[in-house]
Structure formats: structure tokens, C-alpha cells
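Novice: Here is a sequence together with a model predicted from it:
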Amino acid sequence: MEEELLKKYGSERPGEIENLNGTTETVNFKFSTAVRFYHNMEDADFPLHWHVPGEIISPIEGTYTVTIAGQTVNLQPHDVLIIASGELHSITAPKTGERYIINYSTTLFQQIQDMAALFDTLYPFRLITHEEDPDLSDRLFALLTRMEGEYFSTAVYRESEIIALMLHFFTNIGRYEHRQNAEQVLDYPRQQDHMRRFAELCTYINNHCTERLSVEDLASRAGFSVYHFSRLFKEITGMTCHNYLVARRIIFAKTLLVDDTIPITEIAMRSGFNSIATFNRLFKAQIGYTPTEYRQMGNTKTGCEHPENT
């Protein structure tokens, strides 16, 4: 069995990070512009690292332990863990077991409005367990299995099929989250209108997150009262408007922290936070480390360039 898998998957069964500089990993997508797929069954651990592409981990057999944003997640077979772009994480492997590890281009999928809105709710990670959501985890695992078949095949249009399967994967998650968060059933045209408005609003917040943005102004921009805006924002995105805005500001701050010539206080102000204390508290709550600790773990200016565009 070991020899058959080695022959089939070859170097796509990683035992160590291929391109690591400090804590910054540069992912080589090889033939595909969207996905790097690994069928991993090594007992090697992965040290603390981060990368621009997102990551999906799902055990096939055995367990797997991932520490991310200061939290430890113990994965069981068919659990699905989605790690957001730029999140520091480390992995502890058991002596035996198999799992899927997939890196995916957030840049490619964020060109689709509702995908971009979904990705913005995944920080710092999303865990779907087979115990709590067996139907969803089984559907997602089946899609990963189909993706594996395409990735290691020589079929024509395999990249297009891989992208289609990845879109199907995230669509399943988005629709499931929407059903779970919905407080009322909207008729289809109205639901589509709300999704369009909030996708546009999320794009606006992403582009202006460092500015002064009030819930009142954002509600007015979306065309809702503050009450309905707050309710619908949570229903559609899975998080409050305030938490969404904070998450975007922290994402921006992380891009500045790679430059150790910029003082932490200046980064806080440039990222839209009105005090260094608030910045430190919210950054640690979301990432699991203070801004200073996060910068020290990087210990390099390399990695601020987008590896997917190099």
C-alpha cells in the first residue's frame, strides 16, 4: 500500500514545508493556478508558519492536531478544517494516518462576489466536524476525494474541473451557513437582492476598512435601517458588522507588520484603530498573539510580496 501511494502521489505527499523563510511559506502551485493538493500520510510535524493561500485539512484515517490563532484543534476522520489566508499555524502528526491537505488561491475565488463575502467570514479558521455536521462533512469530503482524482489524473480540462469542484465545496459551506443563520425565510428575488447588496457592501468595507466607518453610515449605504442592517449582516455573513470590520483592519495590519521599520503604534493608527491598547487586545483575541509577538515570529521582511502573483 505504501509503495502504491508513493508511486501515485510522489512529491505531493509532503514531509516538510518546501519553501520556508522564517515563518513565511511560499506555496508552489505547480500545474494549477488554483489548488495544490497533497495526499499526506507522513508522521512529520509542521512548525509554526503562514502563507497567503488558504488551506484545507481533512483526515482520511487517524487524527491530526492543528494549532491556529492560539487554539488547538483535534481533527477526526472526515472533519474539515479551513484555515484562512495569512493565519499562523502549526501541525502535529500522529505516527500513522492519512489526510488531505489542500492549499487554494484566495485571489482567484475572491473575484466572485459571494465567494469573497464567504471567505471574509472564515477568519481565523472554520471547523466542520463529522460528529456535529455529518451530512455536510460527508459532502465536503466526497468533493475532496473527487478533486484528488482529477488532480492526479491526466484528463483534459482537469484544472477547470478542479476549480468547479472547489467552488462547489465552498458553495456547500456558504449555503449551509446561510440556512443555519437565517432568522426568516426570504423569497428568492428578495434573498438575491440582499446577497447582492451585502456583497457590494463587504467589498466597500474591505477597500475602506482603515477609515472611520459607523454602523449608521454603512446601514444607510446598504439601504436599511440600523436594526435590519445589523440583523441581516449577521444572517448573511455569520458575524456582526463590528467584528467583520475589526477582522479586515487586522488583515491590513498584518501586511504592515512584515516591515519592522514601522512602529506598532503607527500600524495601529494606519489600520483604523483609535488606540494601541485596543489594537493589541483585538489583535491577540483574533490571532492568538500580540502584534509584537506576531512580528517577532516572522523575523523577516520576505513574504510581503504576494506569492500567487510572482
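Specialist: Everything's here; your move.
Novice: hey, let's count contacts and neighbours off CA atoms from now on
Specialist: Fine.
Novice: For Ala219, see how far away Tyr227 is.
Specialist: To Ala219, Tyr227 is 9 Å away according to CA to CA, to the nearest Å.
Novice: who has more neighbours, those two?
Specialist: The residue with more neighbours, out of Tyr227 and Ala219, is Ala219; 19 against 11, by other CA atoms under 10 Å.
Novice: ok, and here's another one to check against it:
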Amino acid sequence: MQQAKLKEDRIHGDPMYPIRVYEIDCQPGEELLDLHWHDELEFLMLTKGSAVFRVSMEEYLLEAGEAIFVNAGQLHAGSIASDEPCSFKAVVFHANLLSGERFDLVWEKYIHPLLQQKYVTPVHIRPGGAKEEKELLELLELVFQDNLNASPLYELTTKANLQMMVAKLISLGGPSFREVPLASQPSQIDRIKRIIEYIQQNYSLPIRLEDLAALVSFSESYFCRYFKSITGKSPLVYLNGVRAQRAAYLLKDTDKKIMEISLDVGFNTLSYFIGVFKAHFGYTPSEYRKRERV
């Protein structure tokens, strides 16, 4: 898989049709979906294997045929949950596609509150759940088929199907509004995004816990608890994971020596790098390189 930035800057579709369907295959030991976010909405369906997806502060175990909904701006990531290969399809689309004019009734009454996370909507969607869940999954399959095959009228049918999917999503949670939990409010999440972007951009440099905490004006102890509550990992584990991922790309795509790669990604001790890498991928760096180049 190609390296993914935390905040995606790719364009999903084009301004006239702001939607894109993706198919992803992943082997054991690879990162299924790096931690990231984007301004678009997303429905993702697992098509093979089993995987754990983290959306905001919650984790969801998915089996083939199940899906998740990711709202705009939500941090999300995925990892394989077994020793078997894993695959998924995803449709990523801009909310503007759902209403005729940005400030029409549909936007004001449904889409904008949805983006603000004021509707209670499910994240995990299963075929064995409510009737609306099964219908939503059937519509999602149609969206995948129409766009991957460029079926006749697919732009028109896709817009209609996405509108129906969002309507079913809102109806599953009920029409009641909610206050967004403090830890999930944009101002709080933005602090974590700032930290993660800093790590993504500076992983090759020495990074101290006190420096990360200072970026968001948290004490070190509170920062560690809060970071883990959002990402599911401690700051050190997350940092080492980023470094291991970058090392994996260098092992596959360059002929650099392992010691050189260790230094390039921020590890000053070769033995520590090897231990972290093996814990992350299940192979030593040299074993990983041989495996990827067969």
C-alpha cells in the first residue's frame, strides 16, 4: 500500500462529481488503513477477512459484509484482525453532493446537523441488524458496482442512492439531537490532530513527550491519557509505529543499509529499531526486506 498522509489532500472525484470509489487489498503485516481524516463523508465495507477499525474514540470489529460510516473530519484507522489477507471497498464523497443547493432545506435540516455530529447515527452497519441496515448495505453495494463499472446513468443513481443511505443512517439513530461529548468536540479533536500532524512531519527528529504536551498546553500525564483515549495508543507507541511504517517503505523501495534507515526514521539505536520493527510487523527489518522483494 502507498504511504498515506494524516490529513488527506487528495481530490476525491472532481468538482462536478465529488465522489470516488476505492478498492484496497492488504496482506498480513501491512497497515490496512493509516490514521487519517478528510473533509468528506465515507462508507467503507469489508469484503474479505476481518479487521478492527477505529473511528474517533471507538473501535469496531468488522467481518466481511459489514460496513462503517465515517463522518467528515473524524479520525479513523484500520488494522487486520487475523493472519489472513483483508480487503475493503470505500466510497468517499463530499456532503455537497447530497443537496441541490448548499443552503436548501435538506442541507439545513439534515446534512449540516449530520456534519456537526448532532444526529445520533450508527458507525457499525451489519447485515444482521435492523432492516434499514440491510437496505443501506444493499444500496452501498449498488454504489460500488455502478461506479466501478461506470454503469449507465451511474452519476444520477449514485447521488440518489447516497441520499437514501444517509436518510436510513439518520433514521437508524432517530431524529433526536445530541450534545457532542466534550472529548469528541472539534476543539478537543483538533488538538490531537495537531499533535499527530507534528509527529507525522517530524518523526525523524528527537521528539520528547514534554514537547508534545506543550504544543497543546497539557500536562504530560493528562496528555498521555487523552492521546490514548483518542488514538488507542500511547504517544510513544504511536510515534514508534509511524517510524516503523516509514522504515518499511524505505526497506521496500531503497537499497539503503538497515542502520542508515534506522537513523533516517528517528531511531538512534539499531537494536531498539529492530525490536520495535519486529513488534510492529512480525519480522526483523532484514526479514521484511527479503519477504517484500521475493
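Specialist: All right, it came through fine. What you are looking at is a predicted structure, and each value in this text was computed from that prediction instead of being measured.
Novice: wait, is Leu46 of structure 2 part of a helix?
Specialist: No: remark: Leu46 of structure 2 does not belong to a helix; assigned using DSSP: H, G, I helix; E, B strand; the rest coil, it is strand.
Novice: can you count the residues close to it?
Specialist: 20.
Novice: now swap in Phe29 of structure 1 and tell me
Specialist: Other residues close to Phe29 of structure 1 by other CA under 10 Å number 17.
Novice: Now do the contacts for it.
Specialist: Neighbouring residues of Phe29 of structure 1 by CA atoms under 8 Å, 6 or more residues apart in numbering: 35-36.
Novice: Could you measure from it over to Phe37 of structure 1?
Specialist: When distance is defined by CA to CA, Phe29 of structure 1 is 9 Å away from Phe37 of structure 1.
Novice: distance of the equivalent of Val143 of structure 2 over in structure 1 from Ile101 of structure 1?
Specialist: Matched to structure 1 by TM-score structural alignment, Val143 of structure 2 sits across from Met147. Counting by CA to CA, the gap from Met147 of structure 1 to Ile101 of structure 1 is 12 Å.
Novice: Could you tell me how many residues sit around Arg291 of structure 2?
Specialist: 11.
Novice: just Ser214 of structure 1 next, same as before
Specialist: 12.
Novice: Now check it against structure 2: what is it aligned to?
Specialist: Aligned by TM-score structural alignment, Ser214 of structure 1 pairs with Arg208 of structure 2.
Novice: Next, the contact list for its match, please.
Specialist: By CA under 8 Å, 6+ apart, Arg208 of structure 2 lies in contact with nothing.
Novice: measure it to Thr231 of structure 2 for me?
Specialist: 18 Å.
Novice: Arg293 of structure 2 now?
Specialist: 32 Å.
Novice: Repeat that for Gly29 of structure 2.
Specialist: 20 Å.
Novice: more neighbours, those two?
Specialist: More crowded of Gly29 of structure 2 and Thr231, by other CA under 10 Å: Thr231, with 22 against 17.
Novice: Aligned counterpart of that one in structure 1, please.
Specialist: Per TM-score structural alignment, Thr231 of structure 2 is aligned with Thr237.
Novice: list the helices and strands the helix or strand hosting Leu172 of structure 2 packs on?
Specialist: Using DSSP states H and E, Leu172 of structure 2 sits within helix 154-173. Judged by 3 or more CA pairs under 8 Å, 6 or more residues apart in numbering; DSSP states H and E, the packing partners of helix 154-173 of structure 2 are helix 131-149.
Novice: Tell me which residues of the helix it packs on come out buried.
Specialist: Buried residues in helix 131-149 of structure 2, counted by 16 or more other CA atoms under 10 Å: 132-134, 136-137, 139-140, 142-144, 146-147.
Novice: Same list, these, but as CSV with distance to Lys48 of structure 2 please.
Specialist: Below are the buried residues of helix 131-149 of structure 2 laid out as CSV (distance: CA to CA, whole Å):
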residue, distance to Lys48 of structure 2
Glu132, 23
Glu133, 19
Lys134, 18
Leu136, 19
Leu137, 15
Leu139, 19
Leu140, 16
Leu142, 18
Val143, 18
Phe144, 15
Asp146, 20
Asn147, 20
